[in-house]
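1. Got a sequence here, can you model it:
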Amino acid sequence: MQHNLQETRSYCTSEPRLSETETPPQRRKLSQRRPQQHPQRKSNAFLDVPTMNMHHLRVSDDEDLDRLRTFSASKGGIINRGDSFRRRRSRSNSLAPVSPIHPRIGALAGCTDMDMQEGVNSHPPVDVYHVEMLGAAGSGKQSLVSQFRTSDCINAYDGPECDENEQNISIILNNIESELKFRINQREAKDELEKADAFLVVYSCVDKESFTRAKNILAHLQDMDLIRTRPIILVANKIDLARSRAVSAQDGKCVACTYGAKFIEVSVGINHNCDELLAGTLTQIRLKKEQNRIQGNRDTSPSPAHWYKSRSVMMASMKARQMLTWLLGKEDSKFKNCENLQVL
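-> Alright, predicted model coming up:
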C-alpha cells in the first residue's frame, strides 16, 4: 500500500523528472563556471595565409601610385565611373616598371615580370593638357584642384592645402585617357599663359571683389588674344553659402557670355558640380582642339581691338537678353548653352 502511494505521488508531482543521462541544474551551473581548457591543435596540412599589410596598401600615402578618374558623357550629363589606381608614370610617359603592390597579387594573377614589362611597353601615349587656374586669393582654386583628384568629398575648406603649384590628374573620358596639369598661376604673365590649353577663372559668389577680379582677368585674356583658340570657364565657387551670396548666377552668366566663356557654379565644401567641371574642362579642350584643327590658320574671329571696343556693347546686349529672359520667363538659348560644357 505504501509502495503504491509513492508511485502515485511521483506521477502527480509537477516537478520534472531527471533521467539518468541528464545532469542536474546545480552541477550544470558549476560545470559552466569552470573554464574548459582544450589543447589547441595546430594543423600543418594547410599553409597559413599571410596577413596583408594595410599600411603598405594605402594608396593615398603611396608615392608610386596614381589615381585614375573615369567618366562617361551622355545626354543626361556626366557619369562618374569611379576611381582606380595604378603605378605612376615615368617621365617617358609610360607606366613605371615596378613590382606589384603585394607579391602574392602578382602570383595569383599569373603575371610575371616579363608580362608586366610587355604591358608597360605596349601602353599607348596619353595627351597632356595644361590648365591655368586664375582668380583672386581665397576664391578656392587650390581646394578645387584638390577635390578634382578624388570622387570622395574631402571637405577641402577644412583640409590641408597642397603647396604644389602644379598638380597632375589622369582622366579617362569616353574610353580615352588624358592627363590634365592644373597650375595655379599668380603672375598672369603672357609667356606663361600662352602655354595653357584652357583657363579656369574662379571667383567666390560671396565676395564681390573676387568677381570684379574675375572680370578683369577675362578682359586681360581677351586683350592678349587668348580667348579665341582656348576654352575659358568662369567658375562660381562656394554656392553652398547661400545666405552670404553677393553675386547672382545671372550676373555670372552675363559676364561669361560677354567674353564667350562657359559658366558653372560649384561648391568644393559639399563636392557639388566638381566632377562636372573636371570632365567638362577636358571636353572643352578636345572640342576646341578639333575646331582649331578644322579651321586651321583661318582668322574668322574679330580682332582683339574690335572686341575691346565692343566689350561694353556686348555687356549691354547681355543685360538686355537677361531682362527679356526675366520678363518672358523663358531662358535664352545663349544663356542655356553657356552652362553646357559638352558643346562649344
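2. CA only for contacts and neighbour counts going forward, please
-> Fine.
3. any idea how far Leu287 lies from Gly280?
-> 10 Å (Cα to Cα, to the nearest Å).
4. Neighbour count for those two, which is higher?
-> A direct count of neighbours by other Cα atoms under 10 Å for Leu287 and Gly280 places Gly280 higher, at 23 against 17.
5. which ones are touching that one?
-> Gly280 is in contact with 341-342, counting by Cα atoms under 8 Å, 6 or more residues apart in numbering.
6. mind checking how far it is from Asn292?
-> Using Cα to Cα, we find Gly280 at a distance of 18 Å from Asn292.
7. and what of Phe182?
-> Taking Cα to Cα as the measure, Phe182 falls 22 Å from Asn292.
8. repeat for Arg86
-> Where Asn292 is concerned, Arg86 sits at a distance of 33 Å (Cα to Cα).
9. likewise Gly119?
-> Counting by Cα to Cα, the separation of Gly119 from Asn292 is 34 Å.
10. Surely Ile201 touches Asn237?
-> One thing to correct before we go on: residue 201 is Val, not Ile. No - using Cα atoms under 8 Å, Val201 is not in contact with Asn237; the gap is 10.3 Å.
11. and this one, so I can compare the two:
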Amino acid sequence: MTLNTQREGKETLRRRASTPIPSSHQQGPREGEPPSDPRHPPLGQSASYHPGDKSIHSRAHWSSDSEESESSASECLYRVVLLGDHAVGKSSLANIFAGIQEKDAHKHLGEDTYERTLTVDGEETTLIVMDTWETEKQEDDEKWVQDYCMQVGNAYVIVYSITDRSSFESASELRIQLRRIRQAENIPIILVGNKSDLVRCREVAVEEGRACAVVFDCKFIETSASLHHNVHELFEGVVRQIRLRRDSKETNERRRSFYRRKESFTKKARRFLDRLVAKNNKKMALKVRSKSCHDLAVL
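-> Model (predicted):
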C-alpha cells in the first residue's frame, strides 16, 4: 500500500474546510424530509466531477498497489461521516485520511471536511470525509445539525476508544439511531475501536467490539491513529463496502478475485475451511460470521 502525494503542477490537496450548512437548513430539516444540498449530491453522484474532466486525476491519490482500471473515468463521489464521542480520535483519523502530518495538525484547526481520491482494487473513488459530529460544540437549539449528519452520509464510521467504555456504549446507541433513521437504506456502517496501541489502558476487549458488530449488523476494525495502524485499511474498506452495495454481483466478484490474489496462502486456506465448517454447523456459522465482521472486503 502506498500513499502518493505527487500531483501534476504541484496542485494543492483539495480540502473542504468547515463546509457551511446551507441556508435552507438553518431552521433544521422538515420532519420526514431529508436535507438537500446541491454541494452534497445524492449517493453515486458528484457535484465536482464530470465525465472527461482531467483535473480530478491530478489530486492526491491513495493507492492500494493496484493497477489503473478503465472504469476510473466514471468515478463517483461519496460522503463518509465520522460519528462518536469527544476525544475518541475522529479528527486524528480524518487528518491521516487527508495526509496532514501530526506536527502540522494545529494549522488545520477548524477544518472538518476533506476530499480525497482513493485507488482501490484498480479503480478510483472520491470520498468526502466529514468530521462534523461534535456534541460538545453545539447548543441545544443546534442539535438538528446531528440529524443532518445522520441523513447525508453514504457511509458511516462510528468511532469509540478502547480505553473508554462509555464511548463504546455511545457507539452502540449511535448504531441504533442510524438503524431507526436510515432503516430502509442499505448503507455501510463500520464500528471502529481506536487507540489500540494503549494496551495497558484497554477497557473494551476486541471480542466485545466484534460481538457488537455482529449484533448490530455492521463491520468492525480496530485502529491506532497515533501509529497509523489500520487507518488506510479502514478507508479502503469503506470504499469496498460502498461498492458491494452499489454495483452488480458480477462486478463485485471481479473485484473480489482481484483482491484475493493479493491474499496470503494461509488466509485463503482459513477462509476456505471456515466456509466448509459453517455449511454443516449452524453454531459454527454464527462464529464464522463473527470472525468475518472485520473483513471489510465482504458484506
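12. Provide the TM-score value for the superposition.
-> The pair, once superposed, lands on a TM-score of 0.60 when counted by TM-score structural alignment, normalised by the length of the second structure; 204 aligned residues with a Cα RMSD of 3.3 Å.
13. Spit out the contact partners of the spatially most central residue of the second structure.
-> Residue closest to the mean C-alpha point of the second structure, counted by Cα atoms, centre = their mean, is Val238 at 4.1 Å. If a contact means Cα under 8 Å, 6+ apart, then Val238 of the second structure has 155, 188, 190, 296 as its contacts.
14. 10 Å instead?
-> Val238 of the second structure sits next to 80, 127, 154-157, 188-190, 219, 244, 296-297 when contact means Cα atoms under 10 Å, 6 or more residues apart in numbering.
15. about what we covered before: what sits in contact with each of Val201 and Asn237 of the first structure?
-> The contact sets of Val201 of the first structure and Asn237 overlap at 139, 141 (Cα under 10 Å, 6+ apart).
16. isn't there a helix covering Gln151 of the second structure?
-> Yes - the assignment for Gln151 of the second structure by DSSP: H, G, I helix; E, B strand; the rest coil puts it in a helix.
17. and Asp53 of the second structure, what element?
-> Using DSSP states H and E, Asp53 of the second structure falls within no helix or strand.
18. ok, now Arg256 of the second structure?
-> Judged by DSSP H and E, Arg256 of the second structure forms part of helix 249-260.
19. One more: Tyr203 of the first structure?
-> Counting by DSSP H and E, the element that carries Tyr203 of the first structure is strand 198-204.
20. residues in the second structure matched by that strand, start to end?
-> The aligned range for strand 198-204 of the first structure in the second structure is 155-161, by TM-score structural alignment.
21. Ile189 of the second structure reaches Val214, doesn't it?
-> No - Ile189 of the second structure lies out of contact with Val214 (Cα atoms under 10 Å); the separation is 11.7 Å.
22. So which of these two has more stuff around it?
-> Using other Cα under 10 Å, the more surrounded residue of Ile189 of the second structure and Val214 is Ile189, with 25 against 20.
23. what does the more buried one align to in the first structure?
-> In the first structure, the residue paired with Ile189 of the second structure according to TM-score structural alignment is Ile232.
24. where's that match relative to Ser92 of the first structure, distance?
-> Taken as Cα to Cα, the span from Ile232 of the first structure to Ser92 of the first structure is 30 Å.
25. What segments of the second structure are strands?
-> Secondary structure of the second structure (DSSP state E): strands at 2-4, 15-16, 61-63, 77-84, 113-120, 123-130, 155-161, 189-194, 219-222.
26. Without its sequence neighbours, what residue ends up closest to Glu222 of the second structure?
-> Among residues not flanking Glu222 of the second structure along the chain, Gly193 sits closest, at 4.5 Å (Cα to Cα, 6 or more residues apart in numbering).
27. Surely that neighbour touches Glu207?
-> No - if you go by Cα under 10 Å, Gly193 of the second structure and Glu207 don't touch, sitting 11.2 Å apart.
28. what sits against Ser72 of the first structure?
-> Contacts of Ser72 of the first structure (Cα under 10 Å, 6+ apart): 78-81, 172-176, 279.
29. Assign it to helix, strand or coil.
-> strand.
30. right, and the secondary structure at the closest residue to Glu331 of the first structure other than its chain neighbours would be what?
-> Leaving out its chain neighbours, the residue that sits closest to Glu331 of the first structure by Cα to Cα, 6+ apart is Thr325, at 5.4 Å. Assigned state for Thr325 of the first structure: helix (three-state reduction, three-state DSSP).
31. Tell me which residues touch Thr325 of the first structure, please.
-> Applying Cα under 10 Å, 6+ apart to Thr325 of the first structure gives the contacts 319, 331-333, 335.
32. If anything else comes up later, I'll come back, but that's it for now.
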